[in-house]
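[1] need a structure here:
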Amino acid sequence: MSETTTRGLRRRNRARVLKWVMLNPGATRLNLATVTGLSLATVTNVVGDLIDDGIIEDSGTVPSQGGRPTTTLSVRPEAAHFIGVDVGEHGVAVEVFDLSLNRLASSFRYTSARASDPDSIAADIEHCVNEVLTETGVRESVVGIGLGLPGIVEHPEWSRVDDHGDAMLYAQSIAWDGLEVGTLVSHDIPVFADNGASTLALSEHWLGAARGVDHGIVALIGRGIGVGIISGGEILRGRSSSAGEWGHTIVSWGGRPDATGIRGTLEAYVGGTSIADRWAEAGGDPDEDYELALAQLIEAAPRDETAAAVLDDTVELLGVGLANLVNLINPGRIVIGGWAGLALVAHLGDRIADAARRNSLERFAGQFDLVPSHFGRDGVALGAALLVVQEFIDGRAVVGGRTITAPHQRAGSPRVTGGPSGP
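    As a prediction, the model looks like this:
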């Protein structure tokens, strides 16, 4: 076996062990051998390296079947920190997490991406990142910053941003066409980026409503609409990370235009602003705040025929859009997030699931369930941080000036670049 192959195998073994311990604190060496399929000797060696690196520790004991108690393992929360950024419809949210994925601090600036230029968003990101770093004092142990962004994030490695410019953002609906993602972050910290729907899918897949799901759909429904697709236990990326622009699929030929000018898209009918606009066009009087308008519509529907008709159409069209995904992807679970999606599912979840099943192939219709997002509005920032966590787990991440990578590589090693793999 070549040296390169051996290093790759060690790194993969390390990643499997570390991720399991992160997500399952209190694991034992024997348990790790069982779930990873590695030999007990290999697990013992990997665990020893991770303990030497200060990443995990012996955290307690549990009774064994005779003999000495069995030692349990957990990560050391303070060993590494990760920043997640959600550039969303209502503003910029920044959160910092430790290695146990505890949220230590958060900051928010109200600045809608749709109404702001990139320089303003960059300034808000800088302000919020500085705020959480000052509050926590963890700057030296930050591995990287993850960004959850509106639009298409393209990069040959799908998410890694090197030298402020390799990743490009194409957000047609807000006229950000070919923006260098690295220009949004001024800090000298490695940056990773993906579409917000994909980062939501990552958080739900690791820790939320899609945990343990090998084939699923995580829909983000706000003003815009996107989807993260879980296929074979990984987030489906596409050729250049662009998979998931579900909101721009056609549900009505030649129909209403969406924010990009494309007619008849799902977003043109089921996006949060589009729902309110359709109600106004039908004679309703929605609030100027689109979230309040959707709440008003849901409340008015039982006693107002116009509101009821708009809401019925919304349910049916969303069902059609979901059915298209069901017939294409054959998911075991559909998770609905985003402010508009959460409001619709909270009041109309059963009707939406029924509409999706009625428009799906019968065989597929009985093979999925539909649930709300576990993380609500916090999932995009967490998922953005998980982009960095995955890089750390895979052994290509820098902490406080040193590279944590394959076993026995120590302080002073050069930074290792390259995009993280899927979860």
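[2] from now on I want contacts and neighbour counts done on CA atoms only, so please keep to that.
    OK.
[3] for G165, see how far away the nearest residue to D163 once chain neighbours are set aside is.
    In this structure, D163 finds its nearest non-sequential neighbour in G182, 7.4 Å apart by Cα to Cα, 6 or more residues apart in numbering. In this view, G182 and G165 are 5 Å apart by Cα to Cα, to the nearest Å.
[4] ok so, going back, the residue nearest to D163 contacts R160, doesn't it?
    No - with contacts counted by Cα atoms under 8 Å, G182 stays clear of R160, the gap being 9.9 Å.
[5] which one's more surrounded, these two?
    The neighbour count for G182 versus R160, taken as other Cα atoms under 10 Å, is higher for R160 (26 against 23).
[6] verify the stated contact: that one with A167.
    Yes - R160 is in contact with A167 according to Cα under 8 Å; the separation is 7.0 Å.
[7] now list whatever residues contact both of these two.
    Jointly contacting R160 and A167 under the rule Cα atoms under 8 Å, 6 or more residues apart in numbering are A193.
[8] second input sequence below; structure requested for side-by-side comparison:
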Amino acid sequence: MGDRAMASGGRTVRDLRRENRTAVLQRLYFDGPLSRHTLGPATGLSSGSVSNVVAELVADGLLEEAGSVDSAGGRPRTLLRIAPGSGYLIGVDIGETRIRIELFDLTLAELARVECPLEATGGTRTDRYDVNVVVAHLREGITEVLAGGGIDPGSLLGVGIGVPGIVAHSAEDGAVVHGQTIGWDAVPLERLLRESALLPDSVPYRIDNGAMTLGQAEMWFGAGRGARDAVVVLFGSGVGACVVTDEATPGRALEWGHLTVRVRGRRCRCGALGCLEAYAGAEALLERWAEAGGRPPEGADEETALTAMLAAAYPPPHEDGTPVPADATALSVLEETAEYLGAGFADLINLFQPERILVGGWAGLQLGSRFLDLVRTHATSYALSYPAGRVTLGLGTLGPDAVTVGAAILPLADFFARGGHPARTEQQEPEPAWHRTVRERTAP
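    Down below sits the predicted model:
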């Protein structure tokens, strides 16, 4: 009957083979190197299935030997690991002030990096996100990292891109970005990249919200490892979040920054009133400091200005150890911001009851643990006591560049889900005969 033979639950033999390959690849990726003997219990596969799958993956060049370990019987057992050079990935972060593009091998070791500044050319902040300019940066940057790494475009397993906004999909255009805060209204980003003929048609693009890619990176490699579920917060010029319920599959982006925290409140950059982002994003935080009489450094970018605000609110002591008085204005704005964030965190706790909430992004990491302690206090006071007592709140561990790592994970996760088969080798299976029979019986 071949690969069309049906297995339990309606899956075909081909489905089972792909799932077995996926199980072995994922366990070796997260926990390897491992021996064939260890892979059995780790994956739940029989020793025969492990041997068959490993033989296939070695023949495909995806696995390689990584030394040996002694066994109880005295015969050394060969260790296996993912072969780093068996495929390559590109991760892209379309950020607030720059586009970061990184080339990785299959183990996500960085091989090359390019950063393209986004500069405003007109009178509004959205000018820097001119779609044609962004696509041109992507074309040039991807070409540059491939050349820098000496990698042929055809060996790419995919390009992952983290963007600000909501990503929808259509049959004609692929990924379409609705980025209201940057002036993108249904931008067909995937189609525009395809039309540029930059990469072979066999190389997939995976485009998703930047908070979601950050969340995936922290769950795979950072502070989310081992959690059953988590909410990961991206705190930069604006704020966003991602809820992840399974370590191995992508999470779901939340437009958390546009949760209303104050009716008829401050105007948000999305156009609405009272959004959390209008109070807690770094851009709004610095605006509120200036409005309250603070003095952000003139001409400084947001990161430099936020550093100055934190230094004013939490000044280091004099060399002799005597304390330096805090800037009352900066401290007051930060403490008010902590309460807004705490209320927003309480909503996440009540809605999703996560095991962990992790804070990342350049602004979140810069604000650090001292500020997070104050946010935690407010979150606990606003949230229901039972879920608040079960959640832990902490900082991400992958640094401000984590979005590009998470973006590269998007095509990597797809690659694993296909059992390590490149997208170009995926074949459309013929539909089971009963599909046609049901259609004929129910046709008008």
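[9] residues near D312 of structure 1, how many?
    Residues within reach of D312 of structure 1, counting by other Cα under 10 Å, total 16.
[10] check contacts around the alignment partner in structure 2 of A80 of structure 1.
    Using TM-score structural alignment as the criterion, the counterpart of A80 of structure 1 in structure 2 is G87. Taking Cα under 8 Å, 6+ apart as the criterion, G87 of structure 2 is in contact with D105, L106, S155, L156, L157.
[11] tell me the counterpart of R351 of structure 1 in structure 2.
    So, by TM-score structural alignment, R351 of structure 1 is matched to L374.
[12] R356 of structure 2 versus its match, what's the distance?
    Distance, L374 of structure 2 to R356 of structure 2, by Cα to Cα: 17 Å.
[13] looking at these two, which is more packed in?
    Higher neighbour count among L374 of structure 2 and R356: R356, with 20 against 17, using other Cα under 10 Å.
[14] burial measure for the closest residue to D258 of structure 1 other than its chain neighbours, as a count.
    Spatial nearest neighbour of D258 of structure 1, excluding adjacent residues (Cα to Cα, 6+ apart): A268 at 4.4 Å. Neighbour count for A268 of structure 1, taken as other Cα under 10 Å: 31.
[15] please apply the same query to E283 of structure 2.
    Neighbours around E283 of structure 2, by other Cα under 10 Å: 20.
[16] can you check the one 5 residues further on too?
    By the measure other Cα under 10 Å, the count of residues near R288 of structure 2 is 20.
[17] same deal with G67 of structure 1?
    G67 of structure 1: 7 surrounding residues under other Cα under 10 Å.
[18] what range in structure 1 does the helix ranked longest in structure 2 sit on?
    Secondary structure of structure 2 per DSSP state H: the longest helix is helix 328-352. Counting by TM-score structural alignment, helix 328-352 of structure 2 pairs with residues 305-329 of structure 1.
[19] mean shift of the matching stretch relative to structure 2?
    Here the mean offset of stretch 305-329 of structure 1 against structure 2 after fitting is 0.9 Å, by mean Cα distance after the TM-score superposition for structure 1.
[20] give me the contacts around that stretch.
    Applying Cα under 8 Å, 6+ apart, the set of residues contacting stretch 305-329 of structure 1 is 215-216, 231, 251, 266, 269-270, 275, 278-279, 282-284, 297-298, 300-302, 348, 351-357, 359-361, 364-365.
[21] at 7 Å what do you get?
    Contacts of stretch 305-329 of structure 1 with the rest of the structure, by Cα atoms under 7 Å, 6 or more residues apart in numbering, involve 266, 269-270, 279, 282, 297, 300-302, 351-353, 355-357, 359-361, 364.
[22] so which of those are in helices?
    Counted as lying in helices by DSSP H, out of these, are Y269, V270, W279, L297, A300, R351, I352, A353, A355, A356, R357, F364.
[23] circling back to that earlier point, dump the contacts of G87 of structure 2 into TSV; add neighbour count, secondary structure and distance to D185 of structure 2 as well.
    Formatted as TSV, the contacts of G87 of structure 2 follow (neighbours: other Cα atoms under 10 Å; DSSP: H, G, I helix; E, B strand; the rest coil; distance: Cα to Cα, whole Å):
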residue	neighbour count	secondary structure	distance to D185 of structure 2
D105	21	strand	34
L106	22	coil	34
S155	16	helix	33
L156	25	strand	30
L157	28	strand	29
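[24] in structure 1, which of these still touch?
    Of the contacts of G87 of structure 2, the ones still in contact in structure 1 (both residues aligned by TM-score structural alignment, their matches' Cα atoms under 8 Å) are D105, L106, S155, L156, L157.
[25] structure 1: which residue goes with the third one?
    Taking TM-score structural alignment as the alignment basis, one finds that S155 of structure 2 is matched in structure 1 by S141.
[26] any idea what V153 of structure 1 aligns with in structure 2?
    Aligned partner of V153 of structure 1 by TM-score structural alignment: V167.
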